[in-house]
Structures are given as C-alpha cells and as structure tokens.
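> here is a sequence with its predicted model. Questions after.
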Amino acid sequence: MKLCRFELKSEPGTIRSGMVYDGKIYETDGAEAIGVHEAADVRPLAPVPTPPSIRVFRTDLSETGFVYANPAAVVGPSMVIELPDSGSDYVARSYFGAVIGGTGYQLGEEEAEAVLLGFTLVNILSSKSIEEEDGKSLGRAQDFGIMVGPVITTPDDLDDAMVPTDNGIMYKLSASIRINGDEKGFTNFEDFSLSTVEAVRFASETCTVRSGDLFCIGPIFSDESCAVSKGDEFQFSMERLGMLSTKLG
C-alpha cells in the first residue's frame, strides 16, 4: 500500500489523504474511499507534514548514532528550495526514510519492526561550509530543506524485496540520483550496514519513539556525486518507493 497526502490543483489549500493504486489516487476519509483522482490533477504533499522528531543516522561515520534535524524544514515533492546566501558547497544527501506508526520504549527487534508504518524517500540539503564552521553541530548546516515523499510505502508492499541480515531486515532496492538529468550515482540499499529495525531499536533505548517520527538512514550516495548549486534540479529515485524531485532557487 502507498499512502499519500495531496491537494487538488483545482482546489489548492485543501489537504487530502489517500492511497496510490494503479496510477490513480484514491482519496479516503481514514477508512473508506470517497473519491478517485487522476495523477495529473493532484499536487503531492509531504506524506509526513511535521514529524514529532527527525533522526538522521549517518552510515558513512564510524559509529552508530544519529543527529536530530528540524521538522519545520520538511517540504513535499516538486518544491523549489531557496539556498541561503550564508553557506556554500551544497550537497543534497539522500536517505532511506522510515516512518513510525506506533509508540514504544526500549523495544526489542520484533517490537521495533511492529511500530514501522512504512518507508519513504528523504533528501536533506546541507552546506559543507557551515558544517566545517560549526563542527559537530549540524543544526544550521541542514536547517533549510528536508524533502520527504512522494508516498509512504507500507512494509507488506516490499515483502518480496526483504533480505534478512545480521543487522535486521534490509531491502533489495536499487537507487539512483540525477542532477539536471544526468545520473550521478547508482547503488542498492541492500548493501547498507544499518537496518531500519536496528535504528528504531537503538533510538528507543533512551527515548520513546512516537507515531509520525521520521528515521533517515544514509546518505545513499557520496557527497561528491550529489553536489548541487542554485538553479539545479535533482531527482532521487528508489525502486518501488518512487522519485523525489526538487529544484533549487
């Protein structure tokens, strides 16, 4: 199942929710379908508008851990993001996103798996010059653009892509990033060292995880392959999860 939030182009400002199936958007009231829309008639919104928390797990670092990101910086697909003049050397880091659908504290592996609502794509814009200036505090460096979407894909939709590992369930899903139409990176999420279940279990050791929390695991690509500047348009795609497109102003 692919869950979404959207507005009709003919009725902007009215936020609706539903699911995507066979190329159409089925609007629901939470239980029943109340309308069917063509994809061309809707504008997708971030499927998680303002998460209670965003935890960013950096698998390119030597130790398991995470930093918090700003929920107020979340925007949906196909948005234009203005880069701040105070930074430089921008990168668009792509992450595998996991959305929590329950509540739990000090969870075991099976309990951590049970609270997962589904998966989505996340792009976090960051300024490497601000990172260097602020050191380990990444707050300002990634405070101006967190793109989430286009949908939340529930775990049952990926049953045939599951790969059991010592670190929990991984997913055999290919991923790519394009900047201005040129492919800059291609990989498979199966090869990553941290599973979503392990990330949720780890975070719950010291804090209750709550419905709507967003976990980001990555970055999927190297900083060299995802360097961006004003005027660029980049697309992060992952098999079965869709494509997340953003333009930089």
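Looks like it came in fine. Numbers count the residues shown, from 1 in each chain.

> C-alpha only now, for contacts and for neighbours.
Noted.

> and A46, what does it touch?
C4, R5, F6, V74, V75, G76, P77, M147, V148, G149, P150, V151 (CA atoms under 8 Å, 6 or more residues apart in numbering).

> from those residues, which land in strands?
C4, R5, F6, V74, V75, M147, V148, G149, P150, V151 (DSSP state E).

> so the last one makes contact with F6?
Yep, that's V151 we're talking about. No - the pair V151 / F6 is not scored as a contact, 9.9 Å apart, by CA atoms under 8 Å.

> neighbour count: these two, which is higher?
V151 (30 against 24; other CA atoms under 10 Å).

> what's the closest non-adjacent residue to that one?
C4 (4.9 Å; CA to CA, 6 or more residues apart in numbering).

> now for the one you found, how many residues are close by?
Using other CA under 10 Å, C4 is surrounded by 23 other residues.

> same check, this time on the one 4 residues further on
Here the number of neighbours of L8 (other CA under 10 Å) works out to 18.

> give the contact list for the closest residue in space to it that isn't next to it in sequence.
Among residues not flanking L8 along the chain, V42 sits closest, at 4.4 Å (CA to CA, 6+ apart). By CA under 8 Å, 6+ apart, the contact list for V42 reads F6, E7, L8, K9.

> after the helix or strand that contains T187, next one along is what?
Assessed by DSSP states H and E, T187 sits inside strand 182-188. Remark: after strand 182-188, the chain's next helix or strand is helix 196-203, criterion DSSP H and E.

> specify the next element, helix or strand, located C-terminal of that next one.
Per DSSP H and E, the first helix or strand lying C-terminal to helix 196-203 is strand 214-218.

> contacts for that following strand?
Contacts for strand 214-218 (CA under 8 Å, 6+ apart): 51-60, 93-100, 122, 194, 196, 199-200.

> how far off helix 196-203 does it point, in degrees?
With axes from the mean of the first three to the mean of the last three CA atoms, to 10 degrees applied, the angle from strand 214-218 to helix 196-203 works out at 120 degrees.

> for the residue nearest the centre of the chain, give me its contacts.
The structure's the chain has its C-alpha centroid closest to V122; by CA atoms, centre = their mean the separation is 2.5 Å. By CA under 8 Å, 6+ apart, the contact set of V122 is S94, Y95, F96, G97, I146, M147, V148, G149, C216, L244.

> put this next to the previous one:
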Amino acid sequence: MKLVSYRERERDAWRAGLLREGKVKDIAHAYPGAPSTVLGLLEEWANWLPALQTAYEVQDGWDLEHVELGSPLPRPASFRDFYAFEAHVKTARAKRGLPIVPEWYHFPVFYFSNAAAFTGTQANIRRPKATEWLDYELEIACVIGKAGVNIPVERAEEHIAGYCILNDWSARDIQREEVKVGLGPAKGKDFATSMGPWLVTPEELADVRITGEKGSRYDLEMVARINGREYSKGNFKDIHYTFAEMIARASEDCSLYPGDVIGSGTVGTGCILELGTEQYAWLVPGDVVELEVERLGVLRNTICE
C-alpha cells in the first residue's frame, strides 16, 4: 500500500490519499469517518490499517499527474536522523583525516533536525544564501505508526508504518564551521529535508526483506542522479544498524509517537562530500536531483536561488 499527501491547488490543505495504478483515492471520501491527513491516520493506525488494505474502485481517483504530492508527512511530529551506514561514516571522516571513533560501533547515534522544513517530490529547494557547498544525501526513512517507550529491538518493527526516500540536504561549508564548536549540525541542515514520493507499507517489501536477530534489512538498490548523470549507487541491505536498532535506541527513556520520522543516514557514496568535488561539483541553482530507491519510487527536486 502507498500513502500520499496530495492537493489539487497550491493553497489547498494537504489530504491523505491512497495511490494505486497511477490514481490517487482520497481516503476521507472513500472511508467515512477516516481522518483527512496522513498524520491523523497514523494516530489511529491500528483502527484504519485493515480498512485501508481492502480493495476499492481505482477509477474514482485522481490521475497522479493532476495533483501535487507533498511530503507524505508535511510536518512530521519529530525528525531524528541517524548515521547508520558504515561506508559513509568511514569515507566522510576520512575526508577530515579522522578514523571512525570506537563509540560508533557501540550504539546507533542520531541528531534532531527541523521537522517544520519538509518538502515533497517536485518541490524547489532554495539554496541557503551563505552556502557555496550545497549537497544532497541519499537516505531511507521509516515513519512511526505506533507509540512506545523503551521499545525492545525484537518488537521495534511493530511500530513502523512504512518507508520513504529521504534527502537530507546539507550546506557543507556551514556545517564544517559549526562542528568545530562541538554542536550541530544546525544551520548546515535546517533549511530543507525532502521525503517521498509516498509512504510504502512494510508488506509491499516482504519479498526483499532480509531478517536478522536485530531486525530487518531490505535488498533495495539506491541511486542518485544529478541532471540525469548517475552520482551515487548503493543498497539498503548494507546498512550497519537496522531500523529496529534505531527505534530501540531512540525510545530509550523517551516516547516515540505516530508521525515521528527516523532517517537512516546516508548510504555509502550517497553524497558529494564522499565522492569528491574534483569530478562531482556542488549543487547549483537549476540542478535537478533525483533519488531513486527500488520499490519506493523517485524523489525529484530542483535547486533554486
């Protein structure tokens, strides 16, 4: 099942829809009493999931090309971004002449970012005035659909409503200066995060699931293209920490709620910082950035001033 936040006109409020066969079905219209937003659905996820999984008449929906898609959660309840791909951590730290710190292998680490700055596919991303080193980051996000605290790893996947592509845009020159202070990233990250194009529920990925003692990985190829040129290529199965481990860590002595977003961190080679600017220039206005993940779709954005 694929959930979207959509609207017909720019000034309209975002509404929850089901995407099937290229058509978007308005959930509140199709299911009397259903919430009109994706966040509202997630807050009652156990009640509405069985109904949403039943068949409906596709021909009654909007054609996908006739609506605008936002982030599946236009304003998440919160946003934690982890640092879970070892290849990315090694390369990014090596660029600064640093090894991976031993603590990285002890527990999954995350930072909080700006949940009020989410955009969806096809949105323009404004380059911050103070940056010349604008970068993309190829990631996957999971969205929480069930509240919990001190969630054990073996039960953590019960709290996942679905998965999306995530682009954690980064102003690398600003970020470089901030981390010298020992805090951050802050202004280097808070201007935009793109997520979408839709929320894919876990049963859609069952045949590519790789189960393990500490949660699932998925055999999903991940690709980034800039202006049609392939920059990055990786696979979600190579992640060091699973989303189950991330959820367990995030929920230690802290409640998670429906609508919380958890990012995986960047896949290996999944940003210009790793690739090097000798052959891969920083992003500039006019660049079209496409992140594609098998089964999850294509997240496409254009850089502007």
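Received it, and whenever you're ready, just let me know what you need. What you see is a predicted model; the values in this text were computed from it and never measured.

> just give the TM-score of the two.
The TM-score (TM-score structural alignment, normalised by the length of structure 1) is 0.94; 248 aligned residues with a CA RMSD of 1.8 Å.

> on that earlier part again, still touching in structure 2? Go through the contacts of A46 of structure 1.
When you map the contacts of A46 of structure 1 onto structure 2 and apply both residues aligned by TM-score structural alignment, their matches' CA atoms under 8 Å, the shared contacts are C4, R5, V74, V75, G76, P77, M147, V148, G149, P150, V151.

> now those in CSV, with distance to A114 of structure 1?
Output for the kept ones among the contacts of A46 of structure 1, formatted as CSV (distance: CA to CA, whole Å):
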residue, distance to A114 of structure 1
C4, 21
R5, 23
V74, 25
V75, 27
G76, 26
P77, 28
M147, 25
V148, 22
G149, 22
P150, 23
V151, 20
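
> okay, how far is it across stretch 123-138 of structure 2, tip to tip?
17 Å (CA to CA, to the nearest Å).

> what does that stretch contact?
165-174, 191-192, 222-224, 265-267, 270-273, 282-285, 289, 291, 300-305.

> type out the ChimeraX command that picks the buried ones from those residues.
Remark: buried members of the contacts of stretch 123-138 of structure 2, expressed as a ChimeraX selection using 16 or more other CA atoms under 10 Å:
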select :165,166,167,168,169,170,171,172,174,191,192,222,223,224,265,266,267,270,271,272,273,282,283,284,289,291,300,301,302,303
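
> so which of the contacts of stretch 123-138 of structure 2 are in strands?
Counting by DSSP E, the contacts of stretch 123-138 of structure 2 place 165-167, 170-171, 222-224, 289, 291, 300-304 in strands.

> of these, closest to G234 of structure 2?
M222 (5.0 Å; CA to CA).

> need the counterpart of that closest one in structure 1.
Here M222 of structure 2 is matched to A175 in structure 1, going by TM-score structural alignment.

> hmm, its match is touching T187, no?
Yes - between A175 of structure 1 and T187 there is a contact under CA under 8 Å: 5.4 Å.

> which neighbours do these two share?
Between them, A175 of structure 1 and T187 share the contacting residues I220, judged by CA under 8 Å, 6+ apart.

> looking at it, R209 of structure 2 is touching E203, isn't it?
No - using CA under 8 Å, R209 of structure 2 is not in contact with E203, being 9.6 Å away.

> who's more crowded, these two?
For R209 of structure 2 and E203, the more surrounded residue by other CA under 10 Å is R209, and the numbers stand at 17 against 10.

> contact partners for that one?
Contacts of R209 of structure 2 by CA under 8 Å, 6+ apart are S216, R217, Y218, D219.

> make it 6 Å
R217, Y218 (CA atoms under 6 Å, 6 or more residues apart in numbering).

> what's it aligned with over in structure 1?
Match for R209 of structure 2 (TM-score structural alignment): M162.

> same question, A117 of structure 2
Taking TM-score structural alignment, A117 of structure 2 has A73 as its aligned residue in structure 1.

> hmm, its match is touching G145, no?
Yes - at 5.3 Å, A73 of structure 1 and G145 qualify as touching, with contact defined as CA atoms under 6 Å.

> tell me how many other residues surround A206 of structure 2.
The tally of other residues near A206 of structure 2 (other CA under 10 Å) stands at 10.

> is it fair to say it lies in a helix?
Yes - the assignment for A206 of structure 2 is a helix, going by DSSP: H, G, I helix; E, B strand; the rest coil.

> any figure for the gap between it and L220 of structure 2?
Using CA to CA, A206 of structure 2 is found at 12 Å from L220 of structure 2.

> ditto for I100 of structure 2
According to CA to CA, I100 of structure 2 and L220 of structure 2 sit 26 Å apart.

> I210 of structure 2 now?
Distance from I210 of structure 2 to L220 of structure 2, by CA to CA: 11 Å.

> quick one: which of the two has more around it?
Set I210 of structure 2 next to L220 and count neighbours by other CA under 10 Å: L220 wins out with 19 against 12.

> give the contact list for that one.
Contacts for L220 of structure 2 (CA under 6 Å, 6+ apart) come out as N235, F236, E294.

> and with 8 Å instead?
V208, N235, F236, K237, V293, E294, R295.

> of all these, which comes closest to G40 of structure 2?
Looking across the contacts of L220 of structure 2 and measuring by CA to CA, the closest to G40 of structure 2 is R295, at 24.7 Å.

> how many neighbouring residues does T14 of structure 1 have?
10.

> what sits closest to it if chain neighbours are left out?
Spatial nearest neighbour of T14 of structure 1, excluding adjacent residues (CA to CA, 6+ apart): E7 at 5.8 Å.

> wait, doesn't that neighbour sit right on P47?
No - the criterion here is CA under 8 Å, and E7 of structure 1 misses it with P47 at 11.7 Å.
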